[in-house]
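J.: test case, fold it:
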Amino acid sequence: MSSRTSSIERQKLIGKILFYLGNFIIGIIFVSPLLWMLCASLKPEAEIFANMNSIRTFIPTHASFNNYIEVFTRLNILNVLKNTFCYIALILVGDLFLNSLCGYALAKFDFKGKGLILNLVIALMVLPMEAIMLPLYIEMSQLGWVNTLQALVIPFIPKCFSIYMFRQFFSDIPDELIEAAYIDGSGHIRTFFSIVVPISKTVYATVFILDFVAHWNDFMWPFLVMTGEEKRTIQLAVQVFFGTQPVHYSAIMAALVISAVPMILMFIFMQKYYVEGIASSGIKG
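T.: Below you'll find the predicted structure:
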């Protein structure tokens, strides 16, 4: 009996070792491009593409911060980061506030046309940005919003995916909890902000992360509507290094590292809420 127990425990131990080893290998594969980019940003131009077939490509033998100095010299990086954080913050505030209210209404209120609106929200989720980019740009031009903050922010506050995420999460909140608040004299608005919002941190964090990543990486729309150099976002600023001859890939790597740091830090600190939010609202019907 003890031999059989020992054999089972050994098999469990081997299985656990293989599981973690497999996860480690997969993690290294996914992280390796980021590691290579970081190492390349510390190398001189002549060494970036050397030793690409060996592990030495991840080892900067003549490491220096000259590439980062070049980035800060050629770009007003603080102004670029300020522009990017400003417009993303405005989108996030509008998204989390308005779309959560819409999701709550679709989850907990009964009104005529509710099913039609929900179906329309789901249908519009599959509409790609490329399909509406041209008419949206024409609309911004006619409103005189080209090269203004409004063109970056206002079209992207309403989001069907965010509404759907909030609706799915709020649907799982017990009706009895909300009814108890009504019995205590709380109105709809007070109930939402005092009862629903505090217990919905995971879905708010999920929408926050998805929105932040999407707009931080957005290039095409800012490229169309932001024509002034003083209003560049981070992705437009990085493009400067690709469009200036000769192309210095070492400086490009340094600029890309700078642009990636905020996303990495955000996900590190908020990954717990992100995973919980996806599990609780993203896959339930």
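J.: when you work out contacts or count neighbours from here on, use the C-alpha atoms and nothing else.
T.: OK.
J.: in this protein, where's the longest helix?
T.: helix 2-41 (DSSP state H).
J.: how far away is residue 265 from residue 209?
T.: Counting by C-alpha to C-alpha, to the nearest Å, the separation of residue 265 from residue 209 is 11 Å.
J.: repeat for residue 234
T.: In terms of C-alpha to C-alpha, residue 234 sits 17 Å off from residue 209.
J.: buried residues in the longest helix of the chain?
T.: 34, 36-41 (16 or more other C-alpha atoms under 10 Å).
J.: can you give me the helices for the stretch 151-285 of the chain?
T.: 160-171, 175-183, 188-191, 201-216, 220-225, 234-243, 249-277 (DSSP state H, counting those that start in this stretch).
J.: before we go on, could you also do this sequence so I can check it against the first one:
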Amino acid sequence: MEKNRTGKKILLYVITSLLAVIFLFPLVWMIMSSLKGDLLIFRDMTSFRAFLPPLPNEIDGGYFQNYVMAFERVNLMRYIMNSLIYTIGIIIFGLIVNSMAGYALARFNFPFRNFWLAVIIATLIIPPESIFLPLYVLVFNLGWVNTYTGLIVPFIANAFAIFLFRQFLLDFPRELEEAAKIDGCSQLGIFFKIIVPLTKPVFATVAIVLFINHWNDFLWPLVVANDDSMRTIQIGLQYFMNQPPVQWGQVMAALTVATVPMLIIFIFLQRYYVQGLAHTGSKN
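T.: Coordinates of the predicted model:
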């Protein structure tokens, strides 16, 4: 019996490792291609050398020449800063607003609580593109076009994030809150001094989800931020790829730069991310 369990675990680890390697192939190919010229990229396309760096004698100008040229051709640093301000702004304000909403739905008994929860969940099925026109009209009338406010404010509240916070907090022990109330702590004090520090996994989970979603946003920044100084990285990449002549090594370098922030966020928060996903479905 023990041998069967060990065999199944080994098989599971082998399968998951193979899947991980397969999923990493496009990322490795992109990074290796960013170090090569166009001729080398197309030459290695049909061989395993596509996943290997070029030899020193195969490149001119050093391994990072494509990165230097990409930053010189377009204002990639500005696009990256715009995306960071956009996504980090949504994350900071979103964590505050959505965590408070989730806490209220999990703890407070107010009229039509379940109805409002159902309404919030129902908004998940509405395609975001279907509300972009009225949302743009509102942002335009407020004078928020080509501003960080117009990019950030419409997406601070997030139904999925509220649901995750609510599910996680349903499993949070009430005894700690009751003890804090006895000690004279206010409701806001309980939230910020007890709830927030002890619910890091769900905060990390929501932060990762929001970062990935909005770092990859294309349509809304394209509509609201049409000035070059306000372009986000995804819009900048599209502009770069449409700018002749197309140098695929430089394109791969720009794509690699755009991918690095997501990898950094996930690597540093992955432990909390797994814990958050494991707990959010524990209660209904």
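J.: TM-score for this pair?
T.: The TM-score (TM-score structural alignment, normalised by the length of structure 2) is 0.92; 278 aligned residues with a C-alpha RMSD of 1.7 Å.
J.: who has more neighbours out of residue 265 and residue 209 of structure 1?
T.: The neighbour comparison of residue 265 of structure 1 against residue 209 (other C-alpha atoms under 10 Å) goes to residue 209, with 19 against 11.
J.: quick check: that one vs residue 158 of structure 1, distance?
T.: 16 Å.
J.: residue 259 of structure 1 too?
T.: From residue 259 of structure 1 over to residue 158 of structure 1 (counting by C-alpha to C-alpha), the distance is 26 Å.
J.: also residue 59 of structure 1?
T.: From residue 59 of structure 1 to residue 158 of structure 1 the distance is 45 Å (C-alpha to C-alpha).
J.: same deal with residue 266 of structure 1?
T.: 23 Å.
J.: comparing those two, which residue is more hemmed in?
T.: Comparing residue 266 of structure 1 with residue 158 by other C-alpha under 10 Å, the one with more neighbours is residue 158, at 17 against 13.
J.: same list, the helices of the stretch 151-285 of structure 1, but as TSV with distance to residue 83 of structure 1 please.
T.: Formatted as TSV, the helices of the stretch 151-285 of structure 1 follow (distance: least, C-alpha to C-alpha, whole Å):
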stretch	distance to residue 83 of structure 1
helix 160-171	24
helix 175-183	40
helix 188-191	33
helix 201-216	11
helix 220-225	11
helix 234-243	8
helix 249-277	13
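J.: just name the most buried of these.
T.: Mean neighbour count (mean count of other C-alpha atoms under 10 Å) peaks for helix 160-171 among the helices of the stretch 151-285 of structure 1, with a mean of 23.
J.: contact partners for residue 34 of structure 1?
T.: By C-alpha atoms under 8 Å, 6 or more residues apart in numbering, no residues touch residue 34 of structure 1.
J.: quick one: what's aligned to it in structure 2?
T.: Residue 34 of structure 1 maps onto residue 27 in structure 2, with residues paired by TM-score structural alignment.
J.: would you check how far apart residue 143 of structure 1 and residue 159 of structure 1 are?
T.: Residue 143 of structure 1 is 21 Å from residue 159 of structure 1, by C-alpha to C-alpha.
J.: wait, residue 267 of structure 1
T.: For residue 267 of structure 1, the distance to residue 159 of structure 1 - C-alpha to C-alpha - is 21 Å.
J.: any idea how many residues pack against residue 195 of structure 2?
T.: 19.
J.: residues touching the aligned partner of it in structure 1, list them.
T.: Correspondence of residue 195 of structure 2 to structure 1, assessed by TM-score structural alignment: residue 196. With contacts defined as C-alpha under 8 Å, 6+ apart, residue 196 of structure 1 is in contact with residue 170.
J.: how about the nearest residue to the residue nearest in space to the middle of structure 2, chain neighbours excluded?
T.: When C-alpha atoms, centre = their mean is applied to structure 2, the residue found nearest the centroid is residue 212 (1.5 Å). Excluding the flanking residues, the one nearest residue 212 of structure 2 by C-alpha to C-alpha, 6 or more residues apart in numbering is residue 262, at 6.6 Å.
J.: so the one you found makes contact with residue 210?
T.: No. Between residue 262 of structure 2 and residue 210 there is no contact under C-alpha atoms under 8 Å: 10.9 Å.
J.: please report how far residue 230 of structure 1 lies from residue 168 of structure 1.
T.: As judged by C-alpha to C-alpha, residue 230 of structure 1 and residue 168 of structure 1 stand 41 Å apart.
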